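[1] Coordinates only, no sequence provided:
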């Protein structure tokens, strides 16, 4: 399917992207399956448990899209898309252990089924497999970018562990953690996908910035949805951030305006994790009353407006990616 035709039909941007990359994603899935084969069945069981649990597969799709814009989806593109998916999956396995999450997309997390040690070790295995796939591209720039990205993601995890369970967390620090944990891989997926298709360094860097902004907006709206959606079709359990005591943007905005009594409630539920069944609804009302959701989405909209213009050659990419950005901003409606 030609990209110029994709945005002329009635599909959403997410559906357009999925349709556009469907054939390539089948190749990516086949490559993933091949690289998960092991003499140790537990590795394949745990990895497939999370890889095929119903996520949008947005990061590998962005790799393919960025290559497609330059008219050349090669074996390197497919290998790179699989590598990006492995990196993402590894971080999810580690995240769920750190956050002590019981469910992901409505399915029991790997560590609740097989234990913390197995989940962490399989995450490490997937990181190793990602770098094995990167080497096949033969592009040192890809290795440099994704090596740096992996380090940034891990550093973001450590920073979140240290800072994100305190109301001392600022808006700026929260955005930096989101940038490290989420947006950096979105940006790297776009940048490296463009590079292996022959894009100039500057064009690829433009793609990085759009991908990075998409990642930030995706995470901000996800944090809003965690409180606003009561029946999430994506399989995410609403209220997880609250139950885990995660200080996200809507909560930070609410805390800034909260009364002394409200701050006492926030500390009790989010820091001490002393929660009752009614507290989630009370938290929703508190955030809404102090415009925490509204301010978070306004910040996301501002990030979208700040996206730099692309060249004429990349115009179709901008149309589709801007569609994804808009859908991220409105998926709580």
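    That came through, no problem. All of these numbers come straight from a predicted model, not from anything done at the bench.
[2] okay, CA-based contacts and neighbour counts for the rest of this
    Fine.
[3] Residue 234 should be in a helix, yeah?
    No - read with DSSP: H, G, I helix; E, B strand; the rest coil, residue 234 is coil and lies in no helix.
[4] So it sits against residue 107, correct?
    No - counting by C-alpha atoms under 8 Å, residue 234 stays clear of residue 107, with 11.1 Å between them.
[5] ok, the two, which is more surrounded?
    Between residue 234 and residue 107, counting by other C-alpha atoms under 10 Å, residue 107 is the more crowded of the two (15 against 12).
[6] Skip ahead from the helix or strand where residue 26 lies and say which helix or strand is next.
    In the assignment (DSSP states H and E), residue 26 maps to helix 13-36. Under the assignment DSSP H and E, the closest C-terminal helix or strand after helix 13-36 is helix 41-51.
[7] Go through that following helix and flag the buried ones.
    43, 44, 46, 47, 50, 51 (16 or more other C-alpha atoms under 10 Å).
[8] Below is an additional structure, to be compared with the one above:
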């Protein structure tokens, strides 16, 4: 139901999103049968295509043309796809969106080269944009994404993380690519500098809110809704905001340590998940997510009035209130 609601929010982009989908299928095509299979496996798993949607909506604040904008939309989605493939290797994840991951279907080697291939195709696509500043934005984004992944590896199993540690990590892991999607959409359509900056900030705030909700859902949603095991982040050693707020509870802290020492039993894991759900960690994390959402909505209010303005607001509200 929620996925249907999301599609309705940007139903006026349906034909343009079909163009993007077809272009993505063409982009992952190569002379290697194995690369084709692995890339299509990920592409056919679907996704919300949030980043291309933000590219298209942001481009509406300039001279909109799907033929020129599609290069940017495909590029940012390819980067997102590549980061997911690499993520699954790092986290040793078996499923994503209810399907086997590339590393699970094939192996780590195939997954890493598939991710590298998708990154390379993203760079190839962005070269069609003549504004060289767009190239700078994309390359900087890719660098920050990689740094974010390394920081996440360094932070794995480190119980005494702070809220600041977490926020800096998700900025690189998630928010920066959504921010770049908005910025690049506006740049490539020739929007004015003030609007470009505002859309960039909007994307950052939405991205922060989005990732915090994602981390909350890892505890509050079912495996069926998530397409992966509930509490999966914790089992992979990743400390998220609800855990940071709840970790000093005398019941939770020792169980967390057992998780990261690899000594926790299935029964104890269920106790830990229940304790986190019942703690104030979920509520406090939602408050931080809402703070970022309000900042994003403030940026939208300052944008020039057009058909995309209301859509940006609605998609931002949905992303921060969703349950999948």
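    On my side now, so go ahead. Being a predicted model, the structure only gives us computed values, none of them experimental.
[9] so what number do they get for TM-score?
    TM-score of the superposed chains, computed with TM-score structural alignment, normalised by the length of structure 2, equals 0.92; 320 aligned residues with a C-alpha RMSD of 2.0 Å.
[10] For the stretch 1-150 of structure 2, which segments count as helices?
    2-9, 14-27, 33-43, 50-59, 66-91, 102-105, 108-126, 132-155 (DSSP state H, counting those that start in this stretch).
[11] May I see the ones you listed organised as TSV, with distance to residue 222 of structure 2 added?
    Shown next, in TSV, are the helices of the stretch 1-150 of structure 2 (distance: least, C-alpha to C-alpha, whole Å):
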stretch	distance to residue 222 of structure 2
helix 2-9	15
helix 14-27	28
helix 33-43	22
helix 50-59	22
helix 66-91	19
helix 102-105	22
helix 108-126	27
helix 132-155	24
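[12] which stretch among these comes nearest residue 241 of structure 2?
    helix 132-155 (13.3 Å; C-alpha to C-alpha).
[13] Would you mind giving the residues in structure 1 matched to the closest one?
    Mapping helix 132-155 of structure 2 onto structure 1 (TM-score structural alignment) gives residues 140-163.
[14] again with stretch 40-54 of structure 2
    Going by TM-score structural alignment, stretch 40-54 of structure 2 sits over residues 48-62 in structure 1.
[15] buried ones in that stretch?
    Result for stretch 48-62 of structure 1 [16+ other C-alpha under 10 Å]: buried residues 50, 51, 57, 59, 60, 61, 62.
[16] so how far is it from its chain's centroid?
    10 Å (C-alpha atoms, centre = their mean, to the nearest Å).
[17] Hmm, residue 240 of structure 2 is touching residue 214, no?
    No - contact between residue 240 of structure 2 and residue 214 fails when scored by C-alpha under 8 Å: they sit 9.8 Å apart.
[18] Show me which of these two is the more surrounded one.
    residue 240 (26 against 20).
[19] what does the more buried one align to in structure 1?
    Aligned partner of residue 240 of structure 2 by TM-score structural alignment: residue 248.
[20] and what of residue 227 of structure 2?
    By TM-score structural alignment, residue 227 of structure 2 lines up with residue 235.
[21] thinking that match is in contact with residue 105, fair?
    Yes - between residue 235 of structure 1 and residue 105 there is a contact under C-alpha under 8 Å: 3.7 Å.
[22] And residue 157 of structure 2, how close does it get to residue 260 of structure 2?
    According to C-alpha to C-alpha, to the nearest Å, residue 157 of structure 2 and residue 260 of structure 2 sit 5 Å apart.
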